[in-house]
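Chemist: Need coordinates for the following:
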Amino acid sequence: MLSARVAQYSRHVASTSALPAAFLHTTPAVRAASVKSKTSNIERRANRADLAGLNKPHVILGFRQGDDAKWTNCDLAKVMVTGEEIQSSPTPTLSINSSKIEQPTYLNFGVSEAEKDLLFNTLPALRTEALAVLNQKAKGTSQPAFLDKVGIATEKVEAYKANMLARVMDLRNANARGIAFENRRRCVAAFSDPEKPNDTGRPEVQGAFICDTYIENPDPLGTPD
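Modeler: This is a model prediction of the structure:
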């Protein structure tokens, strides 16, 4: 009977001692499979997030990646001016032998269309006319040939001065802040209520400001060039 009990106890010890060995051998494989599964799940979630991000409209500009036509055809894009457009615009030429005034496409310093017309059309014409009258009085003659000659010469001089002013006031001479100022001025003019012009507090104007700021500096925390 004692021998039977010893044999039973030995079998019990053998069976229990085998469990830790099996557990130790299978644990690394189980853990590796678990880590691999978790990694795959993380990658799948990341891929889904990337796809969702590609299909999601930009929170500021309002269009999806690759759908640039929505931006180029919108009112804001048509109002704003870019550095590329400014640099590709024609530069007013200087010639003392020409009476043609070449106005710049884009003006700096927030010059309005009315002020632009005054500077490059009205004032040169008035100056030419006034000098012609003064020359007529100084010479004491009213001969048409003389007056025409003086008038043409004066007109060329005034055109040269106006073209010099145009080159100075060209927006291509502005820095980034100058271009930003011009774009904000355009946004205010375009999106203010007609009955309340220059309304910088209007939501449409504020939204245009936000878009303009993002376009000028899409990474405000990045290192400037």
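Chemist: When you work out contacts or count neighbours from here on, use the C-alpha atoms and nothing else.
Modeler: Noted.
Chemist: what's the following helix or strand after the helix ranked longest in the chain?
Modeler: If you go by DSSP state H, the chain has its longest helix at helix 2-55. The helix or strand immediately downstream of helix 2-55 is helix 69-72, counting by DSSP states H and E.
Chemist: I'd like the next helix or strand past that following helix.
Modeler: By DSSP H and E, the next helix or strand past helix 69-72 is helix 75-79.
Chemist: residues of that next one that come out buried?
Modeler: Leu76, Val79 (16 or more other CA atoms under 10 Å).
Chemist: one more to line up against the first:
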Amino acid sequence: MTRQRNLEKRVQIQQRAEENRPHVVLGTKAGDEEKWTTSDLARVLVKPEELKPIPWGQKIPFEAKTDAEGREVLRKLQTVGGDEVVTPKAFSYGITEPEKNLLFNHLPYLNAEFRTNVARETKRVAATSGAMQVEFLKNVRQNTAKASMLARVVDLVNANKGGIMYENRRRVIEEFSEDGKKNDTGRPEVQGASVASFYLASGSYILASCPVNTSNPKLVGAS
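Modeler: Have a look, this model is predicted:
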């Protein structure tokens, strides 16, 4: 009986130790999850809700700036006879706000103008205002369809693990670089957050014996 009680006690001790064991990457313990969820690092990393594909055939009110799930709706092409372009919540290939406006607002419009002018110069359409308007409208609609397709191609939902890790690192560098000094990859905060995001994404347990220091409130929320 004594031996049985000792075995049961040992099992209980092991269970408590396992329950209180810090997270292998974050260093947080059970009950301390808020330290992670409220941290700057958790805020900037790619989240599961960002990895939902853009649905086809959405009915979006004209005045709406986003769709039902919060994706931004661009309407520059719609104002000239095309349709809205729904953009992803998160992009692959390091696409940021300036590139987004270039790819989905300006270039499709300029391409429609260019193709219309080429059609006039080559006399493929008559150089009348009516014929030019019809040609321009056709080109706008074609470019709207291409822009919508491109938005789906560059959606982060199509990225592999490497692509998501690249986006995480890009966000980490932007968030933790010193003010006025972009892309400061040598800063300790950037390097620490990059390592943490790498192991969180890869699911590695290499850091089991070396949990992240939780004393930095930007990496893991303030205690």
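Chemist: what's the TM-score here?
Modeler: The TM-score (TM-score structural alignment, normalised by the length of the second structure) is 0.67; 182 aligned residues with a CA RMSD of 3.1 Å.
Chemist: Trace Arg141 of the second structure over to the first structure, please.
Modeler: With TM-score structural alignment defining the correspondence, Arg141 of the second structure maps onto Lys156 in the first structure.
Chemist: ok, which stretches of the second structure are helices?
Modeler: 2-19, 33-37, 40-44, 97-101, 107-121, 129-153, 161-176, 188-202.
Chemist: and the second one, which stretch of the first structure?
Modeler: Residue correspondence for helix 33-37 of the second structure in the first structure, counting by TM-score structural alignment: residues 68-72.
Chemist: Quick one: residues in contact with that stretch.
Modeler: Contacts to stretch 68-72 of the first structure, defined as CA atoms under 8 Å, 6 or more residues apart in numbering, come from residues Leu61, Phe63, Ala77, Lys78.
Chemist: What is the burial count for Arg187 of the second structure?
Modeler: Arg187 of the second structure has 13 neighbouring residues, counting by other CA atoms under 10 Å.
Chemist: circling back to that earlier point, what count of nearby residues applies to the match of Arg141 of the second structure?
Modeler: Neighbours of Lys156 of the first structure using other CA under 10 Å come to 20.
Chemist: Settle this for me: it is touching Ile101, isn't it.
Modeler: No. Lys156 of the first structure is beyond contact range of Ile101, at 9.1 Å (criterion: CA atoms under 8 Å).
Chemist: Can you pull up the most central residue in the second structure?
Modeler: Ala90 (2.9 Å; CA atoms, centre = their mean).
Chemist: Report the contact partners of Tyr199 of the second structure.
Modeler: Val25, Tyr205.
Chemist: switch to 7 Å and redo it
Modeler: Val25 (CA atoms under 7 Å, 6 or more residues apart in numbering).
Chemist: corresponding residue for it in the first structure?
Modeler: So Tyr199 of the second structure corresponds to Tyr214, using TM-score structural alignment.
Chemist: any idea how far that match is from Arg11 of the first structure?
Modeler: Here Tyr214 of the first structure is placed at a distance of 77 Å from Arg11 of the first structure (CA to CA, to the nearest Å).
Chemist: hmm, back to that, so the match of Arg141 of the second structure sits right up against Ser98, yeah?
Modeler: Yes. Using CA atoms under 7 Å, Lys156 of the first structure makes contact with Ser98 at a distance of 5.6 Å.
Chemist: What is the end-to-end distance of stretch 193-212 of the first structure?
Modeler: 19 Å.
Chemist: same check, this time on stretch 70-82 of the first structure
Modeler: End-to-end for stretch 70-82 of the first structure, by CA to CA: 17 Å.
Chemist: and if you look at stretch 32-48 of the second structure?
Modeler: Start-to-end, stretch 32-48 of the second structure (CA to CA) is 21 Å.
Chemist: For it, which residues meet the burial criterion?
Modeler: Buried residues in stretch 32-48 of the second structure (16+ other CA under 10 Å): Lys35, Trp36, Thr38, Ser39, Asp40, Leu41, Ala42, Val44, Leu45, Val46.
Chemist: Tabulate those in a markdown table, adding columns for distance to Lys52 of the second structure.
Modeler: As requested, the buried residues of stretch 32-48 of the second structure are exported to a markdown table (distance: CA to CA, whole Å):
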| residue | distance to Lys52 of the second structure |
| --- | --- |
| Lys35 | 27 |
| Trp36 | 23 |
| Thr38 | 23 |
| Ser39 | 24 |
| Asp40 | 23 |
| Leu41 | 21 |
| Ala42 | 19 |
| Val44 | 17 |
| Leu45 | 15 |
| Val46 | 12 |
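Chemist: Now the two most distant members of the residues you listed.
Modeler: Lys35 and Val46 (17.8 Å; CA to CA).
Chemist: Next, count neighbours for the residue lying closest to Tyr106 of the first structure once chain neighbours are set aside.
Modeler: Leaving aside its chain neighbours, Tyr106 of the first structure sits nearest to Leu171 (5.4 Å; criterion: CA to CA, 6 or more residues apart in numbering). Using other CA under 10 Å, Leu171 of the first structure has 23 neighbouring residues.
Chemist: correct me, but Leu171 of the first structure touches Asn108?
Modeler: Yes. Contact criterion CA under 7 Å: Leu171 of the first structure and Asn108 qualify, at 4.5 Å.
Chemist: Can you find the partner of Ala131 of the second structure in the first structure?
Modeler: Aligned partner of Ala131 of the second structure by TM-score structural alignment: Phe146.
Chemist: Phe176 of the second structure now?
Modeler: Correspondence of Phe176 of the second structure to the first structure, assessed by TM-score structural alignment: Phe191.
Chemist: Report the contact partners of Ala189 of the first structure.
Modeler: By CA under 7 Å, 6+ apart, the neighbours of Ala189 of the first structure are Pro197, Asn198.
Chemist: Distance-wise, check it relative to Asn198 of the first structure.
Modeler: Taken as CA to CA, the span from Ala189 of the first structure to Asn198 of the first structure is 6 Å.
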